[in-house]
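Got a predicted structure plus its sequence, pasted below:
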Amino acid sequence: MCGRFAASLDYPSLAARFGTAMEGGLPSPSWNISPSQRIAVIAQDEQGGRHLTAATWGLVPTASPTRNLGYPTHNARIESALSKQTFAAAARARRVIIPATGYYEWSKDHQPYYFRKNSQEALLIAGLCSWWREDEDSPWELTATILTTEAVGRAAEVHHRMPVLIPDDLAEEWMDPSSDAEEVFARVAEEGPTLSRRLLSHPVRPLTGRDDAGLTDAISI
């Protein structure tokens, strides 16, 4: 699973990289993002326009009458998202990229580890999004989930699941609503773990009650 991540992002560079409009209300830098908080997503609409915008972390299907589904939706398994009622519609037509500086995972003895690239480039995490509103008088809200897969490499030494990473050459196809969903899911599921094997990782201090850049500093254990 992925229940915490860091995002101290260069929004103008991301917008230029993906040719997106940069919308207002983007989240401030955070090193301890948890479900239900606002996150940045890169999405493509049906007309081909791309948007760097904000979403709530925790997908709510458009048809749901309530936000409280009774189960967590901040993660979705890439192996089953296309067939799960909660995620199927988004998996077929609303695939997004969730940029992150790095993410955290906890070992069985509750020690947090931080995973990141060996560079300042953002991780491109595979996500899904869905528009939802409580009633006809309420504004629409974009909600999102992070896709996970079986852990490999260093991640597998800490936890059995990890976020799905998107290779640069699959980013456009992933976001395109007209792409064949089964095909692009299969390619990302196959190629993403190669990127995960290259990530660096190190133990960090407990995250509780903090949100500062020092959270990602390595410690000795």
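Everything's here; your move.

Could you use CA atoms for every contact and neighbour count after this?
Will do.

residues of stretch 120-132 that come out buried?
By neighbour count on 16 or more other CA atoms under 10 Å, the buried set for stretch 120-132 is 122, 123, 124, 125, 126, 127, 128, 129, 130, 131, 132.

Residues contacting that stretch, please?
Outside stretch 120-132, the residues that touch it by CA atoms under 8 Å, 6 or more residues apart in numbering are 9, 59-64, 87, 90-91, 94-102, 116-117, 140-147, 163-167.

at 6 Å what do you get?
The set of residues external to stretch 120-132 that reach it, using CA atoms under 6 Å, 6 or more residues apart in numbering, is 61-62, 90, 94-101, 140-147, 164-166.

this is the comparison structure:
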Amino acid sequence: MCGRYSLTASAEQIVEHFQLLRSVKFQPSYNIAPGQKILNIVELEDGSRKAVNLFWGLVPSRAKDKKNSSHLINARMETVQEKPSFRSAFKHRRCLIPANGFFEWERLNGKQAFHIHRTDQQLFAFAGLWEQWQHEAETLYSCTIITAAANELMQPIHDRMPVIISPGHYHQWLDKTADAEKALRLLNDAAYTDMTTTPVSDWVNNPRHDDERCVQVC
């Protein structure tokens, strides 16, 4: 699964990496948790990309209400085309979720926390889906992160991992007209080639903690 991550890049770095036409407004964070509004990259009808802030915890459009609905922070790659909560979003509302790293906890030896990041510490992007829930005059835009079975890097830590989209595949992933089967083939672990895992202190365990100590090597 993916339940915590970091995004500490500057607005300028995000604009350059994702080739955005407009500036980005967001709050960098070392410890982003579900239930917050998080930065997403979506593609507009003209093919340009826009940064938007969406609620992390997808509320299906068919949900009766947003309060009591299950806020789905992750969607499993294996069933993303079949589950009613994700099926339509996978076909029509794919997004990229920028990150500098994510956290996972290895439970066999005292729940050690790890920060998983690129070896060069640069930006990357999770594969995400977004949804619009609307009831009368109220509208909520929410998102989820797609996960897959752990690869060789992640298996010693956890049995699941978030899917990362390679920069060369950003357009294919965001393209609303792309065939869903082609989009599914982008959900592989090739983007983990330059990733590494770093043990960090238990400071990150508390979602209220948001500073450099969250990624400090222990």
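Now that the structure is in, tell me what you want to look at. All values derive from a computational prediction rather than experimental measurement.

and the buried residues of stretch 120-132 of structure 1 as JSON lines, adding distance to residue 156 of structure 1?
JSON lines is the format used below for the buried residues of stretch 120-132 of structure 1 (distance: CA to CA, whole Å):
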{"residue": "122", "distance to residue 156 of structure 1": "21"}
{"residue": "123", "distance to residue 156 of structure 1": "18"}
{"residue": "124", "distance to residue 156 of structure 1": "19"}
{"residue": "125", "distance to residue 156 of structure 1": "17"}
{"residue": "126", "distance to residue 156 of structure 1": "19"}
{"residue": "127", "distance to residue 156 of structure 1": "21"}
{"residue": "128", "distance to residue 156 of structure 1": "24"}
{"residue": "129", "distance to residue 156 of structure 1": "27"}
{"residue": "130", "distance to residue 156 of structure 1": "30"}
{"residue": "131", "distance to residue 156 of structure 1": "33"}
{"residue": "132", "distance to residue 156 of structure 1": "34"}
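
Which ones among those residues lie within strands?
Among these, the members falling in strands (DSSP state E) are 123, 124, 125, 126, 127, 128, 129, 130, 131, 132.

mind checking what the fifth one lines up with in structure 2?
To tie it back to what came earlier, the one meant is residue 127 of structure 1. Taking TM-score structural alignment, the alignment pairs residue 127 of structure 1 with residue 128 from structure 2.

Would you check how far apart its match and residue 211 of structure 2 are?
Here the criterion is CA to CA, to the nearest Å. By it, residue 128 of structure 2 lies 25 Å from residue 211 of structure 2.

doesn't residue 174 of structure 1 fall inside a helix?
Yes: under DSSP: H, G, I helix; E, B strand; the rest coil, residue 174 of structure 1 sits within a helix.

That one and residue 213 of structure 1, how far apart?
Between residue 174 of structure 1 and residue 213 of structure 1 the computed distance is 30 Å (CA to CA).

Same question for residue 106 of structure 1.
For residue 106 of structure 1, the distance to residue 213 of structure 1 (CA to CA) stands at 19 Å.

Between those two, tell me which one has more neighbours.
residue 106 (19 against 13; other CA atoms under 10 Å).

which residue lines up with the more buried one in structure 2?
Using TM-score structural alignment, residue 106 of structure 1 pairs with residue 105 in structure 2.

got it, and residue 204 of structure 1?
By TM-score structural alignment, residue 204 of structure 1 lines up with residue 200 in structure 2.

residues contacting its match?
If you count contacts by CA under 6 Å, 6+ apart, residue 200 of structure 2 has them with 113, 114, 215, 216, 217, 218.

Can you go through those and name the buried ones?
When burial is judged by neighbour count using 16+ other CA under 10 Å, the buried members of those are 113, 114, 215.

Okay, and which of the residues you listed map to strands?
When DSSP E defines the strands, the subset of those inside them is 113, 114.

Closest one of the buried ones among the contacts of residue 200 of structure 2 to residue 38 of structure 2?
Minimum separation from residue 38 of structure 2 among those (CA to CA) is found for residue 215, which lies at 19.1 Å.

What residues does the closest one make contact with?
Contacts for residue 215 of structure 2 were tallied using CA under 6 Å, 6+ apart; they are residue 200.

Residue 211 of structure 2 too?
Taking CA under 6 Å, 6+ apart as the contact definition, residue 211 of structure 2 lies against residue 30.

That concludes my questions; thank you for your assistance.
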